[in-house]
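Visitor: sequence unknown, structure follows:
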């Protein structure tokens, strides 16, 4: 081989390509397991209840306005009745929701899904119910309105366990459905006709027990809406159009409070216009329903806010994040082996590089398989320890001594420790990773600062050119008229 360095680099490039293909296959395995977990979540949602949306209470009344119109002339003259159907709604002026969510874990095979049991106490107050009085649009028309209905809509009615509504001191009889043309899932109670146009207003209270999967959304339809939510789940994800005005998240759970005014939200108008309530989860809903989970645009959706009970130690999510660092692991390990080869004048065969890279790739497959049966931290520790011991043992023979294999194994252990820290961090992962890469680059530059890179790229068998000899100091000739320098020890 005329240029051994270039030949070695070409072989390493092929090895890296093969290892990248292996990492890609491992990533496909992780995605398949993630897809199986999503199917499990959908199966639980189909059997129990999907993500829930709570909206209400509100009052509505369906009305029909009819009038007569004469058509034709002469003997063909006749009277035709025309009609207009519309819905009157009354949103509460004050809406207060106090709710607590108790988490319940459901499992299908190896996969676990977070479900919750929600217990809510809702208080709704209306002022004068003038919005329930129909206004005719045609002179001489006839107006016919159904009885006012108090309704509460939910995302998945199968999740309703118990419900009780009182109007003042009177308990109302609840029935399934809402009789609303858009938000059909929920419960309702009939109100007396006397409440229509009532000037003194109404106060209704709702005690509701509701179960759901992974996410809860609330629509702030009150003139002033106040929601207080608490749960023992320590990893909430707040989303939607409004974040909590106050929140406290600890290892023991979280408490959040929202305070919203109708001046800041269009939820009342959105619901009056019949817009869908959109949620960001795929379980328990479909694109054609009033609770959209597809690609609906914000203009098509009513404003809402939500809480997702996410699992930050989802092994498949963490394993997927870990495999993205696989290329970095291989590159840093190859750099470390190359430094040993360069600084200690060793020769490491490309096949040995391939075996080292294969051991690094096997770590990610071990991590995925073990985390399906053990906690993620234990799985990570077992997989990392096995790979570090294997690589340290192999490096001791590959590099010629135990004193060289142990430092390489310690460096790989440090990489695994850094990766675990990055997986646990969320907001500072980029900063920590970039600082670590900078330190590694600085160490490589310091260690190779005196390497003659031109000498490494010389053809095999070509001797290095000798250094030019130093010129002896010039001594002036004798009797030149110049004083000769005095020798040490002589005057």
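Guide: Sure thing, it's come through. Because the structure is a prediction, the values reported are computed rather than measured.
Visitor: only C-alpha atoms for contact and neighbour calcs from this point on.
Guide: OK.
Visitor: which one's the longest strand in this protein?
Guide: In the chain, taking DSSP state E as the definition, the longest strand is strand 52-71.
Visitor: Point out the other helices and strands that it packs with.
Guide: On a contact count with 3 or more CA pairs under 8 Å, 6 or more residues apart in numbering; DSSP states H and E, strand 52-71 meets strand 78-90, strand 142-145, strand 149-154, strand 202-213, strand 215-218.
Visitor: Next one for the comparison:
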């Protein structure tokens, strides 16, 4: 017979009853559900960050409307009208000579552009926008316009109706311009005509007498924001940009041939041949269209390395990792100390972690990001550690606070990295996994939920 009365759980025929591990699986599934549920508040915080970032972009556009837009400037383009003669039949069977107006476009053989910008910070509400004032000096030379390549006699060319066109979409922020051709100043008018390249810009009438080389200089000053771009139009374009802003992002293709970045500013130099741009030096209407929407540009964007919204957004993306490791620390300590943590305790600790990111964003908009991160981290660590110590166990609160402090410190270090962020993050996760394995190496997962006491034994 079998007796299950009080008997010691020892002896060759006596074995302790153990669970099948269902309790461990249930706790782990419960923990996984809680971690996934935290995606909801973290997603809401990320939405707030993106909303504030979008608002900053709107403010930047508003300031741009008042100060100056993103600027792009080209060198001059020479446009000369000419007539094509053609015999056409009349209704009575006779033929008459007709003239059709066409236009030929020429680019400079050489163009040199020197641009210097002075960057300022403009504030609107709590947002900061980078703007600049630019002084641009252009010089170069047109070869003598050659109509012989198209078998057009010079007598059919309207030299006195020639004009220069300058592509400048942000002309409304132009402060001054001085155009000189062969040592003679020309009057500049607003807007481009249908025969000019498509886009917005300025023009000047150029009354030529015959085919000859043309030397030009253009000095202009304008306001802009965020970036300055230049279109390399010409046989050989030498472009130089200098600024007092130490955080450039060189844009377009190709990248500068030479560049120098200093604490007090930067400089860059491009040398571009028209063969690399795919733009011919001369064409007639219908043969080629100079469309600013598809032209390659070179230039520089003014980046702001301490942008609080970008950094906060990067930190929020690590939120699930912070939640998982914090909950995991409490879970493992509960296994080792045989503590049971209620759903409400997990949720309150998770809410404190989610509010850390919201507190960080609100503080970073008012002060330097480093100080904001330090204050928000200290508040978050204190809340979680004190609450866990008071409601679960003092050792749990202490260890959770240490883990959370290490995570916040590690996340901040990752923020400062660019090239090695992925490598450092992967190594960090590997170290965390190893520490978790070490901490749980003696946990009997099948015995979780069992209580020592009476167990069934087998007797004769």
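Guide: Sure thing, it's come through. All values reported here derive from a predicted model rather than from experimental measurement.
Visitor: Quick TM-score on the pair, please.
Guide: With the length set by TM-score structural alignment, normalised by the length of structure 2, the two chains reach a TM-score of 0.85; 433 aligned residues with a CA RMSD of 2.9 Å.
Visitor: rewinding a little: strand 149-154 and the longest strand of structure 1, what's the angle between them?
Guide: Counting by axes from the mean of the first three to the mean of the last three CA atoms, to 10 degrees, strand 52-71 of structure 1 lies at 130 degrees to strand 149-154.
Visitor: Quick one: the residues in structure 1 that stretch 25-43 of structure 2 pairs up with.
Guide: Aligned by TM-score structural alignment, stretch 25-43 of structure 2 falls on residues 6-24 of structure 1.
Visitor: Can you show me the helices along the stretch 1-150 of structure 2?
Guide: Taking DSSP state H, counting those that start in this stretch, the helices of the stretch 1-150 of structure 2 run over residues 22-37, 39-66.
Visitor: of these, which approaches residue 234 of structure 2 most closely?
Guide: helix 39-66 (29.8 Å; CA to CA).
Visitor: centre of the chain versus the closest one, how much separation?
Guide: With CA atoms, centre = their mean, to the nearest Å as the basis, helix 39-66 of structure 2 stands 14 Å off its chain's centre.
Visitor: try stretch 347-363 of structure 1
Guide: Using CA atoms, centre = their mean, the offset of stretch 347-363 of structure 1 from its chain centre is 34 Å.
Visitor: and that stretch, which stretch of structure 2?
Guide: Alignment of stretch 347-363 of structure 1 against structure 2: residues 340-356, by TM-score structural alignment.
Visitor: Can you point out the buried residues in the matching stretch?
Guide: Within stretch 340-356 of structure 2, the residues that qualify as buried are 346-347, 349-351, 353-356, counting by 16 or more other CA atoms under 10 Å.
Visitor: what's the answer for stretch 335-350 of structure 1, then?
Guide: Going by neighbour count (16+ other CA under 10 Å), the buried part of stretch 335-350 of structure 1 is 336-340, 348, 350.
Visitor: Repeat that for stretch 315-331 of structure 2.
Guide: Neighbour-count burial for stretch 315-331 of structure 2, with 16+ other CA under 10 Å as criterion, is recorded at 315-316, 319-320, 322-331.
Visitor: got it, and stretch 249-269 of structure 1?
Guide: By neighbour count with 16+ other CA under 10 Å, stretch 249-269 of structure 1 contains the buried residues 249, 254-262, 265-268.
Visitor: What about the buried residues of stretch 315-331 of structure 2, which are in helices?
Guide: The helices, defined by DSSP state H, take in 315-316, 319-320, 322-331 from those.
Visitor: between those, which is nearest residue 213 of structure 2?
Guide: Using CA to CA, the shortest approach to residue 213 of structure 2 within these belongs to residue 315, at 59.5 Å.
Visitor: Quick check, that closest one in contact with residue 409.
Guide: No. At 11.4 Å, residue 315 of structure 2 and residue 409 do not qualify as touching, with contact defined as CA atoms under 8 Å.
Visitor: Let me know the closest of the ones in helices among the buried residues of stretch 315-331 of structure 2 to residue 424 of structure 2.
Guide: For these, the nearest to residue 424 of structure 2 is residue 315 (14.7 Å; CA to CA).
Visitor: how close does that closest one get to residue 377 of structure 2?
Guide: Distance from residue 315 of structure 2 to residue 377 of structure 2, counting by CA to CA, to the nearest Å: 12 Å.
Visitor: got it, and residue 50 of structure 2?
Guide: Residue 50 of structure 2 is 21 Å from residue 377 of structure 2, by CA to CA.
Visitor: excluding its backbone neighbours, what's nearest whatever residue of structure 2 lines up with residue 174 of structure 1?
Guide: Mapped onto structure 2 by TM-score structural alignment, residue 174 of structure 1 lines up with residue 188. Spatial nearest neighbour of residue 188 of structure 2, excluding adjacent residues (CA to CA, 6 or more residues apart in numbering): residue 204 at 4.7 Å.
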